[in-house]
Every structure is written in structure tokens, then in C-alpha cells.
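J.: got a sequence here, can you build the structure:
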Amino acid sequence: MPGGSIYVQPNEKYTGSSPQWWYEKFWREDAQNRRRTRYVKAGVAFVIGVALALRFDLTGASPLVGLLLGGIVAAGDWYLDWRSFHATAVWRGARRGEAITGRMLRRSLSRHGYTVLDGRAIRGQASIDHLVIGPSGVWIIDNESWSPDTEIACYAGRLFFSEKYGTKTAKPLVETAEAFAELLTRETRVPVTISPVLAVHCGLLPRGGIVMAEGLILLKPRLAAKVIKSAEGNVLNDEQIELLARTAARELQKV
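T.: Predicted coordinates for the structure are as follows:
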């Protein structure tokens, strides 16, 4: 794969004529056009900067002001291009979504009394990327990515990925949450309800970065910890959190 990461094993999904492969190929082939456009923008900014300097009687400094404004515009344009490409890294197979989300969760939640367990499964059944246990309750979080132009939205309570229904994505994760909750409740005798979350690494979420539909919360990875911490009330005390975390570590298979 063009520009593939040495840290991620090759996957047939991201090679050959896959959408990911073509996206990266066209992106690199279009680099010259993007640079040309950037130069034009910087040139226009230079002229504007000179004109502004002359307008405010800064004749001697006008070239410097023009160069400064042109440099700022060029740097900003480069950053926006890089950011749009970097946002597709998980979808392209260059990075692992579970590693990104797990790092964010631990950094934001550990100091607030939450335990984060990565890669857990009920033996012989469903698996999830992250199990979070803390004052606001228990959460399971999976990671997914879609093509950059896929619109993720809720209409009349139903989940949509562009024109396609999202039930096949939501239902298994909701059922997994129920199975995990049943196991933890049975083993600890602590009533547990688990909230399922899907961290979306690539795709178009509405303004705010959160969609709630069919019992599932879909959000940008950076918002996961915020949503968990902002949940109403303290559902679990320290003893219950420790018991649930210890039981989960023992009963749930690590994957």
C-alpha cells in the first residue's frame, strides 16, 4: 500500500483495488495540484498583506507584512490538507483505532476513578475493544471507520450510513452490551446496565460529533471520555468498581 505503516500488518482490505488504496493513490497524485493552489493562495495573501501595510503607512515594512501573511496562509492550507488526510488513517489501515481510543480513555479517565480494560470477550461469544468501569457505570466501546464521505445520521430513531440502514452495526453491539451486563451481574450480584459506544474514526458525523440511535452512541474518539464522565449521577461506588473490574479481568477472556 502506498505509504503503508511498518507498524500495521498488511491486510487485503487495504490493497489492490480497494477504496482505501485508490483514495491514497489519488491523494498522492494530486499533491502537485494542491501545492500549486497553495502557492496561489499564498501569493494573494502576500498582495493583501502589502496593501494593508501601505494602507496603514507601513511602507518600509510592507514586504515583510506580505511575506508574513503569505506564510501564515500557506502553513494553514498545508495543515488543513494534512489534517484531512490524517483523519483517514484508521480507515486506510495505517493506524489502529483501538490503540488511539484506548490511549485517550486511559489518559482522561484513570485519574477520575475509572478502570479501562482493552480487548475483552465472553468465551466463545462476542468481543469488544474496551470495557470501562467507573462512577458513572459500565461502558463498552468498539472502534470503526467508514469512507470519508459516509454520512452518519439518525432519522426517525433509525441509524443510517449514507443511504444504508445501520441496524446490522448497532444490533450486535447492543446485544454484546446486554451479554456483558448479564455476566457481570451474575458473577458480582451488582446490578449492571452497560451502555454501548462506537468510536467513529472516519466518516461524517453531524455537528457536535455525536449520534444516538437504536440503543447505540456513535461519536468521535476524543469525545468518548467526556460523554462517560458527564453521565448523570454516581451509579457505582469504589467497592463496586473494584469488584466489577476484578471480576471482568477474571471472567472475560483477553483478546
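J.: alpha carbons only for contacts and neighbour counts from here, please
T.: Fine.
J.: the host helix or strand of residue 37 packs against which elements?
T.: Using DSSP states H and E, residue 37 sits within helix 31-55. If contacts are counted by 3 or more Cα pairs under 8 Å, 6 or more residues apart in numbering; DSSP states H and E, helix 31-55 sits against helix 62-86.
J.: what's the angle between the helix it packs on and helix 31-55?
T.: 150 degrees (axes from the mean of the first three to the mean of the last three Cα atoms, to 10 degrees).
J.: list the buried ones in helix 62-86?
T.: Buried residues in helix 62-86, counted by 16 or more other Cα atoms under 10 Å: 62-63, 65-71, 73-74, 77.
J.: how about the helix holding residue 37: buried residues?
T.: Buried residues in helix 31-55, counted by 16+ other Cα under 10 Å: 34, 38-39, 41-43, 45-54.
J.: again, but for stretch 239-255
T.: Here stretch 239-255 shows 240-245, 248, 251-252, 254 as buried, counting by 16+ other Cα under 10 Å.
J.: same check, this time on stretch 21-32
T.: Buried, per 16+ other Cα under 10 Å, within stretch 21-32: 21-24.
J.: next step: these restricted to helices.
T.: 21-24 (DSSP state H).
J.: can you redo those residues as CSV with distance to residue 151?
T.: Formatted as CSV, those follow (distance: Cα to Cα, whole Å):
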residue, distance to residue 151
21, 21
22, 20
23, 17
24, 20
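J.: nearest to residue 165, of the buried residues of helix 31-55?
T.: Each of these was scored against residue 165 by Cα to Cα, and residue 34 proved nearest at 35.4 Å.
J.: quick one: that closest one from residue 77, how far?
T.: 9 Å (Cα to Cα, to the nearest Å).
J.: now residue 101
T.: According to Cα to Cα, residue 101 and residue 77 sit 27 Å apart.
J.: count the residues that sit near the closest residue to residue 191 other than its chain neighbours.
T.: Distances taken as Cα to Cα, 6 or more residues apart in numbering put residue 185 closest to residue 191, at 5.3 Å, once the chain neighbours are dropped. Per other Cα atoms under 10 Å, the neighbour tally for residue 185 reads 15.
J.: any idea which element residue 185 lies in?
T.: Using DSSP H and E, residue 185 falls in helix 167-188.
J.: for the comparison step, fold the sequence that follows:
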Amino acid sequence: MAMTDRGETGDARGQPPEDRGSLDFREILARPDVRRWLLRVAFAAVVGVLFAIVFDPRVGLTAAVIAVIADTIRKARAGDGGPRTSAAERKTAKQLDGLDKKGWRVLHARSIPRDDDGVSDGQIDHLVIGPTGVFAIDSESWDKRLPVRTLSHTRLFHGPFEKKDRLDEARWEANQASRLLSLALGQEIPVQPSVAIYGPSVPWRVMTVRNVDVYSGGKAKTYLRKRPKVLTDEEVARIADAASKVLPSKFG
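T.: From the prediction side, this is the model:
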């Protein structure tokens, strides 16, 4: 988790430093906002085809457009009402209170900026910078009646539901934070993605699934502290200051 000087020879994947700011097609598809629009378009297409078969193509096209508009309005209304956090986020935030007195910096509800200076739908619930590294924590509240299990460290299930998309989103958010911090500081800044689960029992301390650390929400503070120290106080302060600039608050 230590910072590595990027220098002039390229990053850890063999790419030149100037290429880190660009996004390839796979990274674009991994964006939460892009994926939501793809799902929205797919849903509208299904609606349009069904209405076209039952009635005629013009009715199908109209139904597809209405479906897109209705879903967009529903999402917009769901986001109205000012700053709001989930119960799971508040629980994690409560655990993290007081860490600043022990050399940690915690930033809550940080947005992932777009390349066009807009703000994406991506959000890091808690970005934590401390002696043991930099962590992006997403707090999840799941139905406690359904068990949590993994398969070969590559698949995470909540009851019958696979959580691949949730893990991919957490990893994407952490990767974007790492990219932006590395560009801002001129050094490689790894950011470890993790998911803190509230509700069901999690039958392990920490399990890494698809490169994302997964653990019970009540152990978030222990997860952060029970790791080797890799950053000095000065490095923690530098990274936290940069993070507050490149990852704006979701609530302004």
C-alpha cells in the first residue's frame, strides 16, 4: 500500500504516465452511470419490441421513449431531497469517528468526477487514509434472512443473488480514486476497495473477492487497523489534502 514513485518509465502496468488519464472502452463500460444507461436502454428496447409486436412499430417506439423518460424521472425524484446517507453509511461513519486523533483522515460521500468536469453517479461512501494505507469503503445493508457466501474467491452471493456488479462497482470507484490521486501527487497511490456488509452474518473476518475486501460492517474499524503500517503522518496528510480536492463531496 506504500506510495511508489512513478518517475518517467511508466506505471506498474507498463504504460507511460501520460496514458493514465485516458479511459479505455472496458473502463467506460464499468462506470456505474454508463451501466445504468445501458440497462435503461435495454429495458426500453424490450418494452418497445413487445408493444411493436402487439400493436405496431410506431406504438412500440412511443412506448420505448416513454419507458426511458419515466425511468429517468423516477431516478431523479429518488435523488431529490438534499443530502441523505443510508443507515449503513451512518453506522460505518460512527465507527470511524475518532480515528483522526490517531493519525487517520476520513472523507465521507466522495464523488467520482467525469473527464468533462461533471460528476458521475459513482460515490465512495468513505475514503479512509491512515498509517495502513488508503481504503475506499462502501457500506451495504442487506437482508439478514439471506446468507452470505463466496465461491473460489471470485463470486459473492447474498442468498441466491450474485453480487458481481456490486463488487465491480466498488473496484471501479477505488481504481478511479487511485488514478486521480496518482495524477495529482505524481506518485502511485494504491486504493484498496472494500465492502462493509450490515444485516446478515458474514462467516469470515475478511475475504478478498474479485480483489475487493468483504467483511462484516461492525468490523470496519478493526479491518483498517489490523494491517501493516505503510504510510507516514506526512504522507497521510498529503494524500488526504489531495483527495479533498480531486474527489469532491457528494453533498457540496
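J.: restricted to strands, list the buried residues of stretch 239-255 of the first structure.
T.: Those of these mapping onto strands are residue 254, per DSSP state E.
J.: what's the most distant pair in the buried residues of stretch 239-255 of the first structure?
T.: Pairwise over these, using Cα to Cα, the maximum falls at 240 and 254, 21.4 Å.
J.: so what's the gap between the strand ranked longest in the second structure and the chain middle?
T.: The strand that spans the most residues within the second structure, counting by DSSP E, is strand 119-130. Relative to the centre of its chain, strand 119-130 of the second structure is centred 7 Å away, using Cα atoms, centre = their mean, to the nearest Å.
J.: quick one: residues contacting residue 50 of the first structure.
T.: 62-63, 65-66 (Cα atoms under 8 Å, 6 or more residues apart in numbering).
J.: from residue 63 of the first structure, how far out is it?
T.: Distance from residue 50 of the first structure to residue 63 of the first structure, by Cα to Cα: 6 Å.
J.: for residue 115 of the first structure, same thing?
T.: Distance, residue 115 of the first structure to residue 63 of the first structure, by Cα to Cα: 56 Å.
J.: and the buried residues of helix 62-86 of the first structure, which is closest to residue 110 of the first structure?
T.: Nearest to residue 110 of the first structure out of these is residue 77 (Cα to Cα; 36.4 Å).
J.: nearest residue to that closest one in space, please, no chain neighbours.
T.: Using Cα to Cα, 6+ apart, the nearest residue to residue 77 of the first structure is residue 38, at 6.6 Å.
J.: check residue 144 of the second structure too.
T.: Distances taken as Cα to Cα, 6+ apart put residue 200 closest to residue 144 of the second structure, at 3.7 Å, once the chain neighbours are dropped.
J.: and that neighbour, what pairs with it in the first structure?
T.: Aligned by TM-score structural alignment, residue 200 of the second structure pairs with residue 203 of the first structure.
J.: pretty sure residue 164 of the second structure contacts residue 155?
T.: Yes - counting by Cα atoms under 8 Å, residue 164 of the second structure does reach residue 155; the two are 6.6 Å apart.
J.: residue in the second structure matching the residue nearest to residue 191 of the first structure?
T.: Mapped onto the second structure by TM-score structural alignment, residue 185 of the first structure lines up with residue 182.
J.: ok, its match touching residue 191?
T.: No - using Cα under 8 Å, residue 182 of the second structure is not in contact with residue 191; the gap is 10.1 Å.
J.: most widely separated two among the buried residues of helix 62-86 of the first structure?
T.: Maximum distance among these (Cα to Cα): 22.5 Å, for 62 and 77.
J.: do a quick rundown of the helices in the second structure.
T.: Here the second structure has its helices, by DSSP H, at 25-30, 32-54, 57-78, 87-96, 164-185, 220-225, 233-246.
J.: mind listing what's buried in the third one?
T.: By neighbour count on 16+ other Cα under 10 Å, the buried set for helix 57-78 of the second structure is 59-61, 63-64, 67-68.
J.: over to the fifth one?
T.: Within helix 164-185 of the second structure, the residues that qualify as buried are 167-185, counting by 16+ other Cα under 10 Å.
J.: between that helix and strand 119-130, how many degrees?
T.: Helix 164-185 of the second structure and strand 119-130 meet at an angle of 70 degrees, taking the same axes, to 10 degrees as the criterion.
J.: isn't residue 120 of the second structure up against residue 113?
T.: Yes - under the criterion of Cα under 8 Å, residue 120 of the second structure makes contact with residue 113 at 5.6 Å.
J.: what about the two, which has more around it?
T.: residue 113 (19 against 16).
J.: contacting residues for the more buried one?
T.: Taking Cα under 8 Å, 6+ apart, we find residue 113 of the second structure in contact with 119-120, 246-248.
J.: list the contacts of the aligned residue in the first structure for residue 158 of the second structure.
T.: In the first structure, residue 158 of the second structure lines up with residue 161, judged by TM-score structural alignment. Neighbouring residues of residue 161 of the first structure by Cα under 8 Å, 6+ apart: 150-153.
J.: how near is the residue nearest to residue 144 of the second structure to residue 210 of the second structure?
T.: As judged by Cα to Cα, residue 200 of the second structure and residue 210 of the second structure stand 20 Å apart.
J.: ok, residue 97 of the second structure next?
T.: Residue 97 of the second structure is 29 Å from residue 210 of the second structure, by Cα to Cα.
J.: compare neighbour counts for the two and give me the winner.
T.: residue 210 (16 against 11).
J.: tell me which residue of the first structure lines up with the more buried one.
T.: So, by TM-score structural alignment, residue 210 of the second structure is matched to residue 214.
J.: wait, isn't its match in contact with residue 157?
T.: Yes - counting by Cα under 8 Å, residue 214 of the first structure touches residue 157, with 6.5 Å between them.
J.: before we move on, back to that, okay, the buried residues of helix 57-78 of the second structure in TSV with distance to residue 224 of the second structure next?
T.: Formatted as TSV, these follow (distance: Cα to Cα, whole Å):
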residue	distance to residue 224 of the second structure
59	55
60	52
61	51
63	49
64	47
67	44
68	42
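J.: what's the closest of those to residue 51 of the second structure?
T.: After measuring these against residue 51 of the second structure - Cα to Cα - the closest member comes out as residue 60, at 4.5 Å.
J.: state the distance from the closest one to residue 44 of the second structure.
T.: Counting by Cα to Cα, the separation of residue 60 of the second structure from residue 44 of the second structure is 10 Å.
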